[in-house]
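K.L.:
3D, please:
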Amino acid sequence: MNATLLARLRKELDHRRATTGLRRDLVVSGAQGPTLKVDGKTLVNLASNDYLGLAGAPEVVESARRALRDTGLGVAAGRVLSGTRAAHAQLEAEIAELVGTEDAILYTSCYDANLGVFDALLGPTDAVVSDALNHASLIDGIRLARARRHVFAHADLDDLERRLIGCADARHRLIVTDGVFSMDGDLAALPRLYELARRHDAALMVDDSHATGVLGTTGAGTSEHFRIDGRVDVLTGTLGKALGGAAGGFAAGPREVVETLRQASRPYIFTNALAPPLAAAALTAIRIARARPELRERLAANTAWLRGALHDLGYEVLPGEHPIIPVMLRGGSLARDMAVALRREGVLAFALSHPVVPTGGERIRLQVSAAHTAEQLELAAGAFARARALLADR
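P.N.:
Prediction:
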């Protein structure tokens, strides 16, 4: 290996270790669900995106098992070669029906979808105007595109309008936002964003990864939640959270948008198709999510209960209604120490600190599931109550 490269990497790792620390992936056991095992100890799992509790649902697992038997593990080919199976076309049709668009296209992840949208749809005379707190996949996709890039302050629609006016000479202007922002759990103001897009003849793109299956009466996402169905030009989302929790992502919208992505989106063209067992599992999860609104009702009730319990304990909880619950523990290593204390008390939760969130915005991010029982949520609240001793000593 090149000694100069290794020396630089070693120095940078040493600096990271001394400042923010090095991440170590936690090895857990058991199927994804309301509990997981760590080192043989069962913990209440508040650290996954399995919002509807479908990752381990017997019907979802069985559909994957049947597809594995019938089609094998993978296809060893892209969609444009011999990779397309009936499950792919069925899943795309069901996604479009769920989110209320004319068509949808599958990717192996929503990260890939966001990497592939911008360069396929936009050129150098176009402009993208993106929320400052958008997901890393949107940021990376925008960087790969030839379009001009503009960033507006998070949720500041006056700043957005100024930037739209500033790039009025562009052929197309595309406003880009998360539907739900994953660090704070806040929702984009879609009605006002749509109104701005219409006023300035701009297109609107929403990454609804944390909303699909979760928000709206049928789980269609933030557009349905705000009752503005059909007014988003490009919608991306994931199958790896509420819709089965495995893998896969999608882009949805008008037929012309989706057909253009099929012809020109590089992550769609130049990679293997989604494994058919995963497509079959996601298809089943979507059908369950649409047929069982009580899952979203239970999720909302669980979220409201835990938010209230933490607030009553005196914790600073960012306001909201989404099952992402940020518990703010500002300063130094407090959030990381709290995560360790919670694990000792039977709760799996993770701390977020710089550079994932700004310095001073350190927190524990909890993620609630419809599968959590009242007893598990009470255990979690009790763990936070006992961990207050840690705060008192700081």
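
K.L.:
from here on, contacts and neighbour counts on C-alpha atoms
P.N.:
OK.

K.L.:
Quick check: Arg173 vs Asp112, distance?
P.N.:
As judged by C-alpha to C-alpha, to the nearest Å, Arg173 and Asp112 stand 22 Å apart.

K.L.:
quick one: Pro58 from Ser29, how far?
P.N.:
18 Å.

K.L.:
now the strands: where do they sit in the stretch 151-300 of the chain?
P.N.:
Using DSSP state E, counting those that start in this stretch, the strands found in the stretch 151-300 of the chain span residues 173-178, 203-207, 234-238, 249-253.

K.L.:
Also the stretch 1-150 of the chain?
P.N.:
35-38, 41-45, 103-107, 127-131, 148-152.

K.L.:
closest to Arg8 out of those strands?
P.N.:
strand 148-152 (31.1 Å; C-alpha to C-alpha).

K.L.:
circling back: same list, the strands of the stretch 151-300 of the chain, but as CSV with mean neighbour count and distance to Ala304 please.
P.N.:
Output for the strands of the stretch 151-300 of the chain, formatted as CSV (neighbours: other C-alpha atoms under 10 Å; distance: least, C-alpha to C-alpha, whole Å):
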stretch, mean neighbour count, distance to Ala304
strand 173-178, 25, 22
strand 203-207, 24, 24
strand 234-238, 27, 24
strand 249-253, 26, 28
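
K.L.:
one more to line up against the first:
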Amino acid sequence: MTNSFNALKLAQEQITELDLQLLKRRLRVTQSPCDTTASIDGRQLKTFCSNDYLGLANHPDLINALAQGGQKYGVGSGASHLISGHSAAHELLEKQLASFQKKHIPKVRALFFSTGYLANLAAITGLARLSQRGDLSIYSAKLNHASLIDGVRLAAAQMSAAVNLFDHTQLTSLTDLLKKDTKSLKLIVTDGVFSMDGDLAPVKALLQIAEQYDALLIVDDAHGFGVLGKQGHGILEQENIDSDRIIYIGTLGKAAGVSGAFVCAQDSFIEWLIQKGRPYIYSTATPPAIAHTLLKSLEIIAGEEGVKRRAQLNQLIKIWQDEMAFSEWSKVSSCTPIQPVILGSNANTLMAAKLLDEAGYWIPAIRPPTVAPGTARLRITFSANHSADDLRQLITTLKRIEQEVHQKVAHD
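P.N.:
You can find the predicted model right below:
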């Protein structure tokens, strides 16, 4: 056996290069449920980094529902949905998910996926197949999640489509491009809540543009579903939007606390994705016990407990925006549980994350390519299980660490 064939050598060299650039990622293994504290290597760390916004991932009612689902349906689905894997639990879940969006999408129907990545790939590539090769244009927000970006790239390659990136904070360039677009199918693709900045897409304005230029609007509301809107139905509820040209995608492993994702759209679009959405057709269905658990999660999200948990989140957001002031770093004006702190350099951000770890906090450093070069950050996220005291203790710690990092950089 050779010690270092060419592919292995390339991998080793490029991993070393990532390490030198302070861009190598490292796994941390937890020994506890997802909550506001985590057990790691025998230490208890306060966590402000998960997407469990409503604090449901370790909710006793969901734990019981999962056990009941396992007893009723077993632990696996056995096949893809179109073979034999589509259970009564999946069907009930899809109907309930569709009911969440019935005021916002006429003749709405839902399709359940095992991950948000698959849902985005299926929606974008499947809808792209409505066009003839070369007769499709795709418009994608520059700061979209990687799954949307990959879906757009794959659809563009399959259908020889033109791809145009736009800045969601100013839509003039998008409008100018669409004015000249003569393609028969046009897709506008955007996150609902941008995952690294926590700001909202201008969905109403994008819908007006889609209507004016006969485009479909694909909205990935991964970080808005469960959090936004009076009943937690997401950004369409918050913005009071109603349109049959919206393709709404939500994630169920964040605020919903479990796993999976879904696409909601007008019935004909969903039927088309069942026929042509390759990630749906060729993936083994999620275990029915997960779908059974999610029915309980949706009940909590839309009920009185969900209202209380969103109120707690909003209180935390207000405390942060009112009381957290930096002298060297910068924060973003976000109305969501995502509250990034921008440090800029990879080295400074890694240093801050290390000092936070030493102080008993788990807030990883986010670096390129997840964010743009020069915008490395601490991505702080809130859970409804955090208390106001938890947050104020973090604020005090961050102010101290900011000065420590500044002094070390100045000394060096």
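
K.L.:
Superposed, what's their TM-score?
P.N.:
Between these two chains, after superposing, the TM-score reads 0.95 (TM-score structural alignment, normalised by the length of the first structure); 392 aligned residues with a C-alpha RMSD of 1.6 Å.

K.L.:
quick check: stretch 268-288 of the second structure aligns to which part of the first structure?
P.N.:
Using TM-score structural alignment, stretch 268-288 of the second structure corresponds to residues 256-276 of the first structure.

K.L.:
what comes up buried for the matching stretch?
P.N.:
257-258, 261-262, 264-269, 271-276 (16 or more other C-alpha atoms under 10 Å).

K.L.:
Let's see which of the residues you listed end up in helices.
P.N.:
Residues of those located in helices (DSSP state H): Val257, Val258, Leu261, Arg262, Ala264, Arg266, Pro267, Tyr268, Ile269, Pro276.

K.L.:
Am I right that the last one is in contact with Thr71?
P.N.:
Just to be clear, that refers to Pro276 of the first structure. Yes. At 6.9 Å, Pro276 of the first structure counts as touching Thr71 under the criterion of C-alpha atoms under 8 Å.

K.L.:
Helices of the stretch 101-250 of the first structure, start to end?
P.N.:
110-121, 136-144, 157-166, 190-199, 222-225 (DSSP state H, counting those that start in this stretch).

K.L.:
average offset between the second one and the second structure?
P.N.:
Taking mean C-alpha distance after the TM-score superposition for the first structure, the mean distance separating helix 136-144 of the first structure from the aligned residues in the second structure is 1.0 Å.

K.L.:
ok, residues contacting that helix?
P.N.:
The set of residues external to helix 136-144 of the first structure that reach it, using C-alpha atoms under 8 Å, 6 or more residues apart in numbering, is Cys110, Tyr111, Asp112, Asn114, Leu115, Gly116, Val117, Phe118, Asp119, Val128, Arg149.

K.L.:
For the aligned residue in the second structure for the second one, grab the count of nearby residues.
P.N.:
In the second structure, Tyr111 of the first structure lines up with Tyr117, judged by TM-score structural alignment. Using other C-alpha atoms under 10 Å, Tyr117 of the second structure has 19 neighbouring residues.

K.L.:
give the contact list for Tyr117 of the second structure.
P.N.:
So Tyr117 of the second structure contacts Ser147, Leu148 (C-alpha under 8 Å, 6+ apart).

K.L.:
Over to Ala325 of the second structure?
P.N.:
By C-alpha under 8 Å, 6+ apart, Ala325 of the second structure has no neighbours at all.

K.L.:
and if you look at the one 3 residues further on?
P.N.:
If you count contacts by C-alpha under 8 Å, 6+ apart, Glu328 of the second structure has them with Glu402, His406.

K.L.:
Are we agreed that it is in a helix?
P.N.:
No. Read with DSSP: H, G, I helix; E, B strand; the rest coil, Glu328 of the second structure is coil and lies in no helix.

K.L.:
Kindly reformat the strands of the stretch 1-150 of the first structure as a markdown table containing mean neighbour count and distance to Leu366 of the first structure.
P.N.:
Putting these into a markdown table (neighbours: other C-alpha under 10 Å; distance: least, C-alpha to C-alpha, whole Å) gives the following:
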| stretch | mean neighbour count | distance to Leu366 of the first structure |
| --- | --- | --- |
| strand 35-38 | 19 | 14 |
| strand 41-45 | 21 | 9 |
| strand 103-107 | 26 | 28 |
| strand 127-131 | 25 | 23 |
| strand 148-152 | 18 | 27 |
